[in-house]
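[1] fold the following.
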Amino acid sequence: MAEDGREEITEDEAALYDRQIRLWGVEAQQRMRNASILLVGFRSLNTEVGKNIALAGVGKLTVLDPERVTDRDLGAQFFLRQEDVGKNRAAAAAPRLQTMNPRVEIVVDQEPIGSKADTFFTQFDLRIDNVCRLNNIPLYISAVHGIFGYIFCDIVNHTYIEERKVPQGNNMDPLVEITKLNTTFPSLSSSLARKWQDVTARTLKKRIGKVFFVTLLLWQFQSDHSRNPRPEDAETLAAMWAGMVEEKGIKEPSILDTHMIDIFIRMHDTELSPISAIVGGILAQDILKVLSGKELPIKNWFLYDGRDGSGLLHYISEGEALG
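    As a prediction, this is how the structure comes out:
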């Protein structure tokens, strides 16, 4: 056992994770070894995330999903089979997830997320809920909607190191300069409260794009109507967008035209394996980056548009300049 009561990496684990240890060091791998991660929902995106962080050697991975497997899940969730239809999604996928790395403790939870008390989440190093900020627990919110995807990251208060090679000249090997840095992240509510009157129409179109705003529109519809939009809701969404343009001071209303809204309505609940692989791979890598304490994580939005394969990183917070 380590001095703080956490388990140390064994010789077998050191051999298994040799390449990773060479990349980010023993201490970083030790933190992963003792990390406890919660994945809420186990559809296509979290399948990718779960696979990648299990392979990396996290200590404990809890998969929470109360839903049952449907035929639709089989098209994009590679841990499921035809015989799993009707079974709980997390329970059906867990044995195949376990084969990715038998050393990782896989826990299945079939209860709805809304039934959990706040104390349930304090055992995890990453989770999806506002209580994370009260307990200094990192938060990721991510989804794929057809050919679109996003990641929101709130690590609350994060300390990390950056390494920089300093040339020495005279054919000498460069020195590695290590700098310890600290950064804070805005809450989701702060990010969503941002006004846009200080941002030009050109900047909105070029730097933010449509994925961010159509995601906000989807969340607003879900909040107002307690369901997902359907094709017949196109006029309602258009009216909601007009209200959002006025409220947020958006100078380029055409950034979301009726065609984009229509595409999103028809695809928002569609899972495409290639999109999940891209967004899920980036999300898993960022989780490992946080656990390792190496380099700055996503701060604080990643927006993916599969129409042109573009992925944008943006810092969006209330009352702060666009990053």
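
[2] only C-alpha atoms for contact and neighbour calcs from this point on.
    Will do.

[3] tell me which element residue 289 is part of?
    helix 273-292 (DSSP states H and E).

[4] other SSEs contacting that helix?
    Under the contact criterion of 3 or more Cα pairs under 8 Å, 6 or more residues apart in numbering; DSSP states H and E, helix 273-292 touches helix 26-33, helix 44-56, strand 139-145, strand 148-154.

[5] how about this one, so we can line them up?
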Amino acid sequence: MGEKLSAVEAELYDRQIRLWGIESQEKLRAADVLLIGVRALGAEIAKNILLSGINSLTILDDRTVTEEEQPRNFLLSKTSVGKKIAEEVLLKAQMLNPLVKISADTDCPPSKDVSYFKKFTIIVATGIKPDLLLKIDKICRSEKIKLIFGDAFGMFGYSVSDFGKHTYYEDQIKLIGKKRKHDGSDKTSVKVKGEINYPELNKVIILPNTKQSADSIKKSKRRNELFYAMLALMEFKNKHGRIPNIETKKDDIESLEEIKKEIFELYQVDDSKSKITKEIFEVIFGEVIPVCAALGGVIAQEVIKAVSNKEVPINNVFLFDPITYDGKEETVGV
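    Below you'll find the predicted structure:
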């Protein structure tokens, strides 16, 4: 149940209370959020959920700030280079919303045990390997914690959600009586309840050599092929322990092409008819700030929906098209 808002909070969040209601704002006020990874994408997510008025934000990231990364992350300063990124973002993050409790954790994410994750309402993960993601998802499902994961690679980005058995409410316009009027008095807004049962992530993220069946995903004849590009990038991280690097671009694209063939074989996709060509892999290098901003806004909005139970969330994959620059929603593993 959400906590009651103070007079200061009610004034600060007045505009969004008008948008999604006092009950939803109180649920946000009670939410404790864990953000794993606070590079350029993580910084955008942090900004948006801090402004929404959550109770607390814990930033888990053991990496240090590099000279290349510092200009791309608006929560960092020039003096941050060489220091722990989770601690360096705290000052500017706190300035975004002084009412939210913010803390940094510089431990390595894989070192955390079950008890660590149990205290959060929702976990937002970026930049972690798929095996750790699936481990965290098992914990989240057993403890009824919501989870959303996302990454940005150059012009391409995606998010995957597991909100378990999620109930939501949306406002719909309903006509009153049989006669239509033109002054608006014949309409009213009603709250309609809905429910989505999210599949666990090991039924959504099925990679080569995992010895899992992909039959449930192969059933869809109209799957957006960017989903397979997402899987290729996940498998690249599993295989190489890193993201594609512009300094090794030629070799990395060749590796992605080989991984793509393995994924197409697993999912029985006809490579000769595929739209996933080298053109896609040419634009997945580096951190493109506008893409991080757009994807960070989408992920933060899903966090707000998940916590507040207000409006219909994405079920369950979001793909940012690197060619057309628009977003695509996919339902996978259901």
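
[6] so whichever helix or strand comes after the helix holding residue 289 of the first structure matches what in the second structure?
    The C-terminal neighbour of helix 273-292 of the first structure among helices and strands, as given by DSSP H and E, is strand 301-305. The aligned range for strand 301-305 of the first structure in the second structure is 317-321, by TM-score structural alignment.

[7] so who does the alignment partner in the first structure of residue 83 of the second structure touch?
    Alignment note (TM-score structural alignment): residue 83 of the second structure maps to residue 87 of the first structure. Residue 87 of the first structure is in contact with 68, 69, counting by Cα atoms under 8 Å, 6 or more residues apart in numbering.

[8] let me see the contact set for the residue lying closest to residue 329 of the second structure once chain neighbours are set aside.
    Nearest non-adjacent residue to residue 329 of the second structure, counting by Cα to Cα, 6 or more residues apart in numbering: residue 318, 4.7 Å away. By Cα under 8 Å, 6+ apart, the residues touching residue 318 of the second structure are 158, 159, 160, 327, 328, 329, 330.

[9] out of the residues you listed, which are buried?
    158, 159, 160, 330 (16 or more other Cα atoms under 10 Å).

[10] number of nearby residues for residue 224 of the first structure?
    Neighbour count for residue 224 of the first structure, taken as other Cα atoms under 10 Å: 9.

[11] and it, what pairs with it in the second structure?
    Match for residue 224 of the first structure (TM-score structural alignment): residue 239.

[12] that match should be in a helix, yeah?
    Yes - per DSSP: H, G, I helix; E, B strand; the rest coil, residue 239 of the second structure lies within a helix segment.

[13] so who does it touch?
    Counting by Cα under 8 Å, 6+ apart, residue 239 of the second structure has no contacts.

[14] before we move on, what about the one 5 residues further on?
    Contact criterion Cα under 8 Å, 6+ apart gives 236, 252, 284, 285 as the residues in contact with residue 244 of the second structure.

[15] got a winner among those residues for most neighbours?
    Counting neighbours by other Cα under 10 Å, residue 284 leads the contacts of residue 244 of the second structure with 24 neighbours.

[16] just confirm it contacts residue 153, I think it does.
    Yes - between residue 284 of the second structure and residue 153 there is a contact under Cα atoms under 8 Å: 4.7 Å.

[17] out of the contacts of residue 244 of the second structure, which sit inside strands?
    Members of the contacts of residue 244 of the second structure lying in strands (criterion: DSSP state E): none.

[18] what is the nearest of these to residue 74 of the second structure?
    residue 285 (19.8 Å; Cα to Cα).

[19] tell me where the stretch 51-200 of the first structure has strands.
    60-64, 105-109, 139-145, 148-154, 157-166, 175-184 (DSSP state E, counting those that start in this stretch).

[20] what packs against the third one?
    The elements that strand 139-145 of the first structure packs onto, with contact taken as 3+ Cα pairs under 8 Å, 6+ apart, are strand 148-154, helix 273-292.

[21] cool, and the first one?
    On a contact count with 3+ Cα pairs under 8 Å, 6+ apart, strand 60-64 of the first structure meets strand 36-40, helix 89-98, strand 105-109.
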